[in-house]
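# what's the 3D shape of this:
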Amino acid sequence: MSFIAGTVIKTLAELIEPSGKSIDTWSFKVSYKATPALLIVCAILVSQRQYYGEPISCDAGAARGGIDQDVLESYCWMYSTFNIPREYKGACSAGDIEYYPESIVYNSYYQWVPLYLTFMAVVFYIPRLLWLCWEGGLMKFFTRGTSTREIEDKDEKKERLVKFFSNNIKNKYNTYFFGFVFCEHLNFFIVVFQFLLTHKFLNHRFLDYGFKVWQYYLLPTEEQQMFGVINPMCNTFPRIASCTYWRWGGGGHQENINAICILGLNIVNDKVFLVIWWWYLFVALVSLIRLICRYIQCRFEYIRYHLIHARMNRYFRRSNKTKKIEEYLKTCKLGDWFVLYQLSKNLNRSFFMDFLTELSVRYDEKEILDPTDTGQLGKQIGDTLVTMLLKPSYTSVEGGEDKDQDVV
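The predicted model follows:
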């Protein structure tokens, strides 16, 4: 079990962070890295029979003499129901919950749990795939040879990056920024969608599942017994269910045999979905807080400046051009600020400070873009989100000397 889980997590890690560069935020990683890993581990856990034995075991009582036990259990695994009368005294049974006199409610969805958990893991990874397409390798381009402690040809690389950033600065990175914000919104909507989908998957017993379990275990055992409070875990995942098995009798007539079945799988399912419920709540809150923070960042340039200042505080204290840097960070476009903030997490900090200082000085001297370069300006205006989606945004020359590169 530990070997399988370790292999899966290692594979996910290689898939999730192929470049080793930070191109998103920690809250983004919670959605596409931690959540799929948790769901895959849960899918493996509910597939391991050593923790609960056979997923279903049935007892047909006096009629079991002429029944093949394997056939009965296979049938009931697909067609067992919640319809157990309240008179049944078994603990944690479907009879503890509401009785359905007019309809048959099947609980065969339990056999789909591993596949369903895997499907949810894939859905949570969709925003990451979109962002990898839209990001286009920009951070990899900027950080090539500039993220190590010792940087060769430091001045030459700084000049190259300043020119590249300057030539693409007029709203060029707004598409980059708003693509990322779209993915952050998508993370939030996906976790809400997963809440509702799982609620439907579990016969409308998931939306408040974690809260009800928490409330139940807050009550002392005496009060639980005195007031006849039903464990919500039994409500959502009963251990005992009913099965009506139809077959042809010896006289050529159809007969039915009623069996009581123990759903051993549910001793794992109830705990797995309890963990998932609380995790979804955590992810939803983190995503919502991140969206609120992002709106604040978009609204107040003072906040944007201090986010970079906080990361580079030691270098800001040493600089004699902090006023120009502050003016530039407060007046630049949202996309330009966001790219700079991402660079502050990936570049060598001393190199990034020199790069930011040079960029701010040139901006102050109105040397950011040559107004006579109409070809470059037209190229900037023509860049769209669709273009970034359909082909890589940045290309690199592997091997040899670094060369100036343009957006394709």
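
# Please count neighbours and contacts with C-alpha atoms only from this point.
OK.

# longest helix anywhere in the chain?
The helix of greatest length in the chain, counted in residues with DSSP state H as the criterion, is given as helix 266-299.

# Buried residues in it, which are they?
Applying a neighbour-count criterion of 16 or more other Cα atoms under 10 Å, one finds 266-270, 272-274, 276-277, 279-280, 283-284, 286-288, 290-291, 297 buried in helix 266-299.

# so where do the strands sit in the stretch 251-400 of the chain?
Counting by DSSP state E, counting those that start in this stretch, residue ranges of the strands within the stretch 251-400 of the chain are 254-262.

# Could you pull out the helices in it for me?
Counting by DSSP state H, counting those that start in this stretch, residue ranges of the helices within the stretch 251-400 of the chain are 266-299, 301-311, 313-318, 322-331, 334-346, 349-364, 374-382, 385-390.

# so which of the ones you listed gets nearest K163?
For these, the distance to K163 is smallest for helix 349-364, at 8.8 Å, taking Cα to Cα.

# what does that closest one contact?
With contacts defined as Cα atoms under 8 Å, 6 or more residues apart in numbering, helix 349-364 is touched by 146, 154, 158, 161-162, 166, 312, 315, 321, 324-325, 328, 343-344, 368.

# Pull out the buried residues from those residues.
If you count burial by 16+ other Cα under 10 Å, the buried members of these come out as 146, 158, 161-162, 166, 312, 324-325, 328, 343-344, 368.

# So R247 lies in a strand, does it not?
Yes. When the secondary structure is assigned by DSSP: H, G, I helix; E, B strand; the rest coil, R247 falls within a strand.

# What residues of stretch 255-265 count as buried?
Within stretch 255-265, the residues that count as buried by 16+ other Cα under 10 Å are 257-265.

# Show me what the host helix or strand of F141 is packed against.
Taking DSSP states H and E as the definition, F141 sits inside helix 138-143. Other elements packing on helix 138-143 under the criterion 3 or more Cα pairs under 8 Å, 6 or more residues apart in numbering; DSSP states H and E are helix 334-346.

# residue contacts, D59?
259-261.

# ok, so of the residues you listed, who is nearest W246?
Nearest to W246, judged by Cα to Cα, of these is A259 at 10.9 Å.

# how many neighbours does the nearest residue in space to L274 that is not next to it in sequence have?
Among residues not flanking L274 along the chain, G210 sits closest, at 5.7 Å (Cα to Cα, 6 or more residues apart in numbering). Residues contacting G210 under the criterion other Cα atoms under 10 Å number 20.

# one more, for comparison:
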Amino acid sequence: MYAVRYFFCEMLALVNIIGQLYLMNDFFDGEFMSYGSRVLSHTQLDQEDRGDPMIYVFPRITKCTFHKYGPSGTIQRHDSLCILPLNIFNEKSYVFIWFWFIIISTLLALLILYRLMIIFLPSVRPTIFHFYNRMLPKDTCEAICRKTTLGDWWVLFLLGSNMDPLIYREVMAELAKKIETHASNM
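Reported below is the predicted structural model:
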């Protein structure tokens, strides 16, 4: 169950990112999902044909009404244009956030597919085991993968990334021998 819980946490990370995308989209009234792609298409257009999508989501100039005391002591209204410098920063940061979410969700989706392959195709585990631990002989990898469950395989796999390769090779060779002699005694 250790490996399944580990993989489930990775799946929760993907659900979190996708949830964040939808929450941002809801916050921006449906403008966030296509925000980055519209910004990219905006940069490809000619200067005179551009309708900046960033200004639509984050306006830079707005009409402001100021109330201040006039010369006679009464409140006077002044209409003017106000520049919103924070929105200039926000439009750039949210383009970055959009790309970051898309990249992370794509990488997590590929990782989930890889994990599903590890779970449902046990025949690829020896190849993966050998690929990440080149010092182990292929037959040792196959012997260990044949006789271990997914959780045991995952712990041994993680152990290989945290041990000295020479020591790990000796430990795995000894484990493969013990597994084979135990299987032959039964």
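
# about what we covered before: in structure 2, which residue range corresponds to whichever helix or strand comes after the helix holding F141 of structure 1?
Once helix 138-143 of structure 1 ends, the next helix or strand along the chain (criterion: DSSP H and E) is helix 154-167. No residues of structure 2 are matched to helix 154-167 of structure 1 when aligned by TM-score structural alignment.

# by how many degrees do helix 154-167 of structure 1 and helix 334-346 diverge?
When axes from the mean of the first three to the mean of the last three Cα atoms, to 10 degrees is applied, the directions of helix 154-167 of structure 1 and helix 334-346 differ by 160 degrees.

# And the next helix or strand past helix 154-167 of structure 1?
Remark: after helix 154-167 of structure 1, the chain's next helix or strand is helix 174-201, criterion DSSP H and E.

# For the following helix or strand past that following helix, give me the average deviation versus structure 2.
Downstream of helix 174-201 of structure 1, the first helix or strand assigned by DSSP H and E is helix 209-218. Average distance between helix 209-218 of structure 1 and its aligned residues in structure 2, after superposition and using mean Cα distance after the TM-score superposition for structure 1, equals 0.6 Å.

# Would you agree I9 of structure 1 falls within a helix?
Yes. If the criterion is three-state DSSP, then I9 of structure 1 is within a helix.

# For it, give me its contacts.
I9 of structure 1 makes contact with A37, according to Cα under 8 Å, 6+ apart.

# Look up how far W248 of structure 1 lies from it.
In this view, I9 of structure 1 and W248 of structure 1 are 50 Å apart by Cα to Cα, to the nearest Å.

# Next: Y116 of structure 1.
Y116 of structure 1 sits 35 Å away from W248 of structure 1, going by Cα to Cα.

# more crowded one of these two?
Y116 (17 against 10).

# For the more buried one, give its distance to S360 of structure 1.
With Cα to Cα as the criterion, Y116 of structure 1 and S360 of structure 1 are 51 Å apart.

# which ones are touching the closest residue to H67 of structure 2 other than its chain neighbours?
On the basis of Cα to Cα, 6+ apart, the spatially nearest residue to H67 of structure 2 that is not a chain neighbour turns out to be R77, at 4.8 Å. Contact analysis of R77 of structure 2 by Cα under 8 Å, 6+ apart lists 65-68.

# what do you get for L84 of structure 2?
Shown here is L84 of structure 2, whose contacts under the criterion Cα under 8 Å, 6+ apart are 59-62.

# Could you rerun that using 6 Å?
Residues touching L84 of structure 2, when contacts are defined by Cα atoms under 6 Å, 6 or more residues apart in numbering, comprise 60-61.

# Quick one: map it onto structure 1.
Alignment of L84 of structure 2 against structure 1 is given by TM-score structural alignment, with L263 as its counterpart.

# same deal with T148 of structure 2?
Per TM-score structural alignment, T148 of structure 2 is aligned with C332.

# Dump the contacts of D59 of structure 1 into TSV; add distance to L356 of structure 1 as well.
Listed next are these as TSV, based on distance: Cα to Cα, whole Å:
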residue	distance to L356 of structure 1
A259	74
I260	72
C261	69
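
# Out of those residues, the closest to F195 of structure 1 would be?
Set against F195 of structure 1, the nearest of the contacts of D59 of structure 1 by Cα to Cα is C261 (28.9 Å).

# check contacts around the closest residue to the closest one other than its chain neighbours.
In this structure, C261 of structure 1 finds its nearest non-sequential neighbour in C58, 4.0 Å apart by Cα to Cα, 6+ apart. Under the criterion of Cα under 6 Å, 6+ apart, the contact partners of C58 of structure 1 comprise 73, 260-261.

# Assumed C58 of structure 1 was part of a helix.
No. For C58 of structure 1, which was evaluated using three-state DSSP, the result is strand, with no helix membership.

# do you know how far it is from N256 of structure 1?
Taking Cα to Cα as the criterion, C58 of structure 1 is separated from N256 of structure 1 by 15 Å.

# tally of neighbours for T127 of structure 2?
The local packing count at T127 of structure 2 equals 15, with neighbours defined by other Cα under 10 Å.

# got a list of what the counterpart of it in structure 1 touches?
Matched across to structure 1, T127 of structure 2 falls on H306, judged by TM-score structural alignment. Shown here is H306 of structure 1, which makes no contacts under the criterion Cα under 6 Å, 6+ apart.

# Give me the three-state assignment for T244 of structure 1.
Taking three-state DSSP as the rule, one finds T244 of structure 1 in the strand state.

# Can you verify my assumption that it contacts N258?
Yes. With contact defined as Cα atoms under 6 Å, T244 of structure 1 and N258 form a contacting pair (4.5 Å).

# What spatial separation is found between Q44 of structure 2 and M163 of structure 2?
Using Cα to Cα, one obtains 50 Å as the distance from Q44 of structure 2 to M163 of structure 2.

# Next: D152 of structure 2.
16 Å.
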